[in-house]
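Undergrad: no sequence on this one, just coordinates:
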């Protein structure tokens, strides 16, 4: 059966300025935009610090904060120039917007802007308290778009052919796979990985049913089951994707409540922090 192809026409890349701002998401977004002939919008977020009130040394504190803010603005301008140069070399149509302010506000504005894109591309966070987590969360829950969290451990890919799906039968997982197939029409193989021993999947959509649906779309659908053996699901999924040399991990976001994920850790937090393979998530 011939598979109907779609493709992304607009991509959004959200970058947070920090010490040693990573370029993995930017370069991955440029590679994907070049391959798809898509328009790329880069949103550069700058956290603007405010000097705390103190009766002693207020002027000195204000001066230090002003210097930090100025340096961040300069780095944002430098990153914008890098984006223009690399996108231009790749033949990618690009627009760049720099926004500064309290980071919660910056992240929310970035997510709203990303609604006019087919895919949102961001860098990994570095632990649950990193402000990049705020950017990822806003993108996932406020943009209404699939979010690609880019691993710094892999070079940019321009063509996605093999994906590993972390399957739990949820609506979020189904939506994530559908989003991946729309954004990456080059996908040929979908390996549906069920990790047993983590939660009861008796009432979930069976992986075999979803595999038959994918096969009717002209895809190679492979069913695999792995016993977690007490290990965290994200660790098993990450290791398996690396072993199989997958181009992408696809997963629904937040299998537990967001508070539970934050306090105790969970698949979403672990994958957005430590995955060696880039992860596409949908909510």
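TA: Structure's in. What do you need? Just so it is clear, the model here is predicted, and its values are computed rather than measured.
Undergrad: use CA for all of it now, contacts and neighbours both
TA: Noted.
Undergrad: Who are the contact partners of residue 183?
TA: The contact partners of residue 183, by CA atoms under 8 Å, 6 or more residues apart in numbering, come to 6, 7, 8, 118, 119.
Undergrad: Against that first model, consider the following:
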């Protein structure tokens, strides 16, 4: 399987160029169709609140939304035309639902989704949890592009977080189309315990990846008080990885809220792209 369709979710103008460049580079590499999408926010009037919203207020709001969409579209088209990729622009109305719902609808028809990390300075209220929701509910792998960008070598040297979970397994196989021939894959398990069954599972995964023609190493790291996210990022720095691959949200939302989560740590702190699967 290869990548033939890519969705780039463009939430705001400041990040549009970076994400458009990343999406275009991938579309160019795989000869894929790239979709750039921005969602127009809806004016929500909550039931039970008696208030009159004048027509000009709606119009002013809609004009501002259209202008923002046009500015993002201009950036997207500028990048894709310069790189000569097969690209499509979508300006989608949220209507009565959240912006993330529209992104999820589009993501489910794509091979890969490209997004940036949440930005409190620019993201609208209805966009604030877009990345979280698309990863959780989109059913497709999501490639997070940090502020540092993607780089031209992504897919040559990988740190793969192994957790023995469904999500970790999905991430392992979702990354395969992104890999260059003969990629270096560093499989890392982080934990204090010794587990023969886990080590056997890592060996099996290593063998399967080697059958795809990749160079695979396995490592067990003891965290010594550090989080799993910190350890994976450290490992990526140590080996010069151009991408981290990890299963996302292997625990409940309650667990993630109270104890912190590997996913959130990678989203917030990684300086290289991270491929998430849930």
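TA: Yes, it's here. All of these numbers come straight from a predicted model, not from anything done at the bench.
Undergrad: TM-score of the superposed pair?
TA: Remark: TM-score between the superposed chains equals 0.85 [TM-score structural alignment, normalised by the length of structure 2]; 272 aligned residues with a CA RMSD of 2.9 Å.
Undergrad: hang on, the earlier thing: of the contacts of residue 183 of structure 1, select the buried ones using a PyMOL command.
TA: The PyMOL command for the buried members of these (criterion: 16 or more other CA atoms under 10 Å) is given here:
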select buried, resi 8+118+119
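Undergrad: Looking at the contacts of residue 183 of structure 1, which is nearest residue 249 of structure 1?
TA: Using CA to CA, residue 119 is the member of the contacts of residue 183 of structure 1 that lies nearest residue 249 of structure 1, at 15.1 Å.
Undergrad: where exactly do the strands run in structure 2?
TA: Assigned strands in structure 2, in chain order: 5-9, 33-40, 86-93, 112-116, 142-145, 157-161, 184-190, 215-221, 243-247, 274-277 (criterion: DSSP state E).
Undergrad: matching residues in structure 1 for the fourth one?
TA: So that's strand 112-116 of structure 2. Using TM-score structural alignment, strand 112-116 of structure 2 corresponds to residues 119-123 of structure 1.
Undergrad: Now the matching stretch on structure 2. Mean distance?
TA: For stretch 119-123 of structure 1, the mean deviation from structure 2 after alignment is 0.7 Å (mean CA distance after the TM-score superposition for structure 1).
Undergrad: Same list (the strands of structure 2) but as CSV, adding distance to residue 27 of structure 2.
TA: Formatted as CSV, the strands of structure 2 follow (distance: least, CA to CA, whole Å):
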stretch, distance to residue 27 of structure 2
strand 5-9, 7
strand 33-40, 6
strand 86-93, 8
strand 112-116, 10
strand 142-145, 13
strand 157-161, 20
strand 184-190, 22
strand 215-221, 25
strand 243-247, 17
strand 274-277, 16
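Undergrad: closest to residue 78 of structure 2 out of the ones you listed?
TA: Between residue 78 of structure 2 and the strands of structure 2, the tightest spacing by CA to CA is seen for strand 86-93, at 10.9 Å.
Undergrad: Distance-wise, check the aligned residue in structure 1 for residue 215 of structure 2 relative to residue 131 of structure 1.
TA: Under the alignment (TM-score structural alignment), residue 215 of structure 2 pairs with residue 220 in structure 1. Between residue 220 of structure 1 and residue 131 of structure 1 the distance is 39 Å, computed by CA to CA, to the nearest Å.
Undergrad: quick check: stretch 227-246 of structure 2 aligns to which part of structure 1?
TA: So stretch 227-246 of structure 2 is aligned with residues 232-251, judged by TM-score structural alignment.
Undergrad: how far does the matching stretch stretch from start to finish?
TA: Using CA to CA, the end-to-end distance of stretch 232-251 of structure 1 comes to 15 Å.
Undergrad: Then stretch 161-179 of structure 1?
TA: 14 Å.
Undergrad: So what touches that stretch?
TA: Outside stretch 161-179 of structure 1, the residues touching it (CA under 8 Å, 6+ apart) are 146, 186-195, 201, 204-207, 237, 241, 246-253, 280-283.
Undergrad: got the buried residues for stretch 145-158 of structure 2?
TA: Buried, per 16+ other CA under 10 Å, within stretch 145-158 of structure 2: 145, 146, 149, 150, 154, 155, 156, 157, 158.
Undergrad: which position in structure 1 aligns with the third one?
TA: Right, the one you point to is residue 149 of structure 2. Match for residue 149 of structure 2 (TM-score structural alignment): residue 154.
Undergrad: my read: its match touches residue 248, true?
TA: No - counting by CA atoms under 8 Å, residue 154 of structure 1 stays clear of residue 248, with 10.6 Å between them.
Undergrad: list the residues that contact both of the two?
TA: Shared contacts of residue 154 of structure 1 and residue 248, defined by CA under 8 Å, 6+ apart, comprise 277, 278.
Undergrad: dump the residue contacts of the residue mapped onto residue 68 of structure 2 from structure 1.
TA: The criterion is TM-score structural alignment: under it, residue 68 of structure 2 has residue 75 as its aligned partner in structure 1. Each residue near residue 75 of structure 1 by CA under 8 Å, 6+ apart is listed here: residue 17.
Undergrad: again, but for the one 4 residues further on
TA: For residue 79 of structure 1, no contacting residues are found, by CA under 8 Å, 6+ apart.
Undergrad: If we use 10 Å, what do you get?
TA: 15, 17, 21, 22, 23, 26, 44, 73, 85, 96, 98 (CA atoms under 10 Å, 6 or more residues apart in numbering).
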